[in-house]
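Novice: All I have is the shape, not the residue letters:
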């Protein structure tokens, strides 16, 4: 549970043409159901317009981060951006890019300077950012760049999907499936496993984390009968993690790794590619799974869905994943402060 004495959470705007404003407003309306205190870095006028469009009774108050907690019970705290947004749901516009980036920059600054206990990010659309001149490969990579600039050391972000019943981590992420066997390395698996184990202990409160490591090939390669990668890359990585004192098992057949009995035997599953990790996580908890970025010097969570331009402003978006992201960020922050 988030501590009432810890700084509030900083929630970024995301793309204002998407469902970020919708779910932020809805999350505040559920504040009495255990949603920890947060402030939104955004455009107050655009957010008020979205609330009227959705017929949501959400009072809005402009604040500084330090005043968010005093405001939260009566009004949604907004820390205004210098940039402005138009409330045009479903119509992404490169004119919004400066504000989207400003929101991220200021949230990270607030986290480093102690004004925010964690960063929670609403979804962005990469194409809109690229068209607007954004040069980073993606949201997470940009957060890592900001962290590296601030600390002077290179941050290695690791993506985790965390749900009530399962945590999964893809070792390779946004690359074509055909490239995975050539891109996957023993070093990547070891470094990912090391970060996951460390943060499960520090920020999730798990004393001795247990990692299950999925094989790349069907049946984890069957000792080389279905591909050599599991014996040449995955198994040596697992052995290296064990030598470091990390409780790890694998390579394990992915087709028997995610049923109920198997899930009770580990705290996180390391998967070799994107869909191997995300399909079971989203199948079990599509509306409740949270995207957690490990390996950063601050806490970052986000909902596991995208901008959903097609339903923005319609009132049909569900805030469950954002609420789960806010709750998890609050819990992680409380453990880090303990």
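Specialist: Structure received. These figures come from a predicted structure and were not determined experimentally.
Novice: For the rest of this, base every contact and every neighbour count on C-alpha atoms.
Specialist: Fine.
Novice: before we move on, what SS does residue 236 have?
Specialist: helix (DSSP: H, G, I helix; E, B strand; the rest coil).
Novice: does it really touch residue 186, like I thought?
Specialist: Yes. Residue 236 is within contact range of residue 186, at 6.9 Å (criterion: C-alpha atoms under 8 Å).
Novice: need the strands for the chain, in chain order.
Specialist: Using DSSP state E, the strands found in the chain span residues 9-12, 38-42, 60-62, 76-80, 118-120, 158-162, 167-170, 210-214, 247-252, 268-271, 290-294, 300-303.
Novice: so which of those comes closest to residue 229?
Specialist: Nearest to residue 229, of all these, is strand 247-252, at 10.1 Å by C-alpha to C-alpha.
Novice: Quick check: residue 105 vs residue 211, distance?
Specialist: 33 Å (C-alpha to C-alpha, to the nearest Å).
Novice: and the comparison structure, right after this:
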């Protein structure tokens, strides 16, 4: 399936700010089931882009707008060819729990086995697990347990935007029993890790299809969960829609939770309040492009009178704002 993504993020400031420094986790990954055909970033005001790979191997772009501006617009465009993942077994033998407890598996997946940020155990989470009989799933094989967990999260929470925020703790969605994809992913990750199953957060996009019963917002980015089982390696589960991740999912970045891989995050100098607008579209491409795989990012030169970038520590003394990206809205 060939899909095209357009993701526009715009910050509007009530008065000009003096400088913005941003990081972006928007480039789709390259993997056995996903081919990145093209990727392009456009910035307004223009700025020079730099990139690096973070600790999890994600592509991160960063830039500095060092002159006064009252608006910042980031437009990401991508074309991605996806393939259906290999069929998942119906079940695994009960010995998979022993394999999960091996020193090799635990050492290799240490970061995805322990609480972090929003994905952590709380008394309310334990009560939720007891209420829905999730503790007894440990008597089943791990694959069956994870499938049933995804189904339970899907059934226990209503999908509703505006109830939670990007920085809402896990207890917020557990209390409200409503939320969005980011919240459901954190709940599922925390429970998987409590069982000793490595689980990681996946940020990306979903080509929604109401015929399949998708309840995700088609105009937003998406999040789901991948779990590691020794016999199958990483498998994706989407508790928002009660499906396994497939060719309609486009993965951009993986992390321990949302805080590791927000689509954008940054700081700015200035006293002005800001408003954020986000628009996302994911659609089928009409035909496969003839050109070879390429990557293009804007490399517009800085204005001749552009200021030099100050030390990052100086920026931290100004107002800091983490992207409240409506990944979940």
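Specialist: Noted; the coordinates are in hand. Worth saying up front: this structure is predicted, and the values here are computed from it rather than measured.
Novice: After superposing, what score do the chains get?
Specialist: Once the chains are overlaid, their TM-score stands at 0.22 when taken by TM-score structural alignment, normalised by the length of the second structure; 123 aligned residues with a C-alpha RMSD of 6.6 Å.
Novice: sorry, back to before: would CSV of the strands of the first structure with mean neighbour count be doable?
Specialist: Shown next, in CSV, are those (neighbours: other C-alpha atoms under 10 Å):
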stretch, mean neighbour count
strand 9-12, 30
strand 38-42, 28
strand 60-62, 19
strand 76-80, 24
strand 118-120, 29
strand 158-162, 23
strand 167-170, 26
strand 210-214, 25
strand 247-252, 21
strand 268-271, 26
strand 290-294, 25
strand 300-303, 28
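Novice: Residue 334 of the first structure: which of those is closest?
Specialist: Shortest separation from residue 334 of the first structure across the strands of the first structure is recorded for strand 118-120, at 10.0 Å, computed as C-alpha to C-alpha.
Novice: And for that closest one, what's in contact with it?
Specialist: Outside of strand 118-120 of the first structure, the residues within contact range by C-alpha atoms under 8 Å, 6 or more residues apart in numbering are 8-12, 107-108, 111, 298-302, 325-326, 329-330, 333.
Novice: try it again with 6 Å
Specialist: Residues from elsewhere that reach strand 118-120 of the first structure, judged by C-alpha atoms under 6 Å, 6 or more residues apart in numbering: 9, 10, 11, 111, 299, 300, 301, 302.
Novice: what's the neighbour count on residue 202 of the second structure?
Specialist: 26 (other C-alpha atoms under 10 Å).
Novice: wait, what's in contact with it?
Specialist: So residue 202 of the second structure contacts 223, 224, 225, 253, 254 (C-alpha under 6 Å, 6+ apart).
Novice: 7 Å instead?
Specialist: 223, 224, 225, 226, 251, 253, 254, 255 (C-alpha atoms under 7 Å, 6 or more residues apart in numbering).
Novice: Among the residues you listed, which ones are in strands?
Specialist: Counting by DSSP E, the part of the contacts of residue 202 of the second structure found in strands is 223, 224, 225, 226, 251, 253, 254, 255.
Novice: Just name the closest of the contacts of residue 202 of the second structure to residue 97 of the second structure, please.
Specialist: Nearest to residue 97 of the second structure among the contacts of residue 202 of the second structure, with distances taken as C-alpha to C-alpha, is residue 226, at 17.1 Å.
Novice: and that closest one, what does it touch?
Specialist: 199, 200, 201, 202, 234, 235, 236, 237.
Novice: Let me see the ranges of the helices in the stretch 201-338 of the first structure.
Specialist: Applying DSSP state H, counting those that start in this stretch to the stretch 201-338 of the first structure gives helices spanning 229, 235-243, 260-263, 274-284, 320-337.
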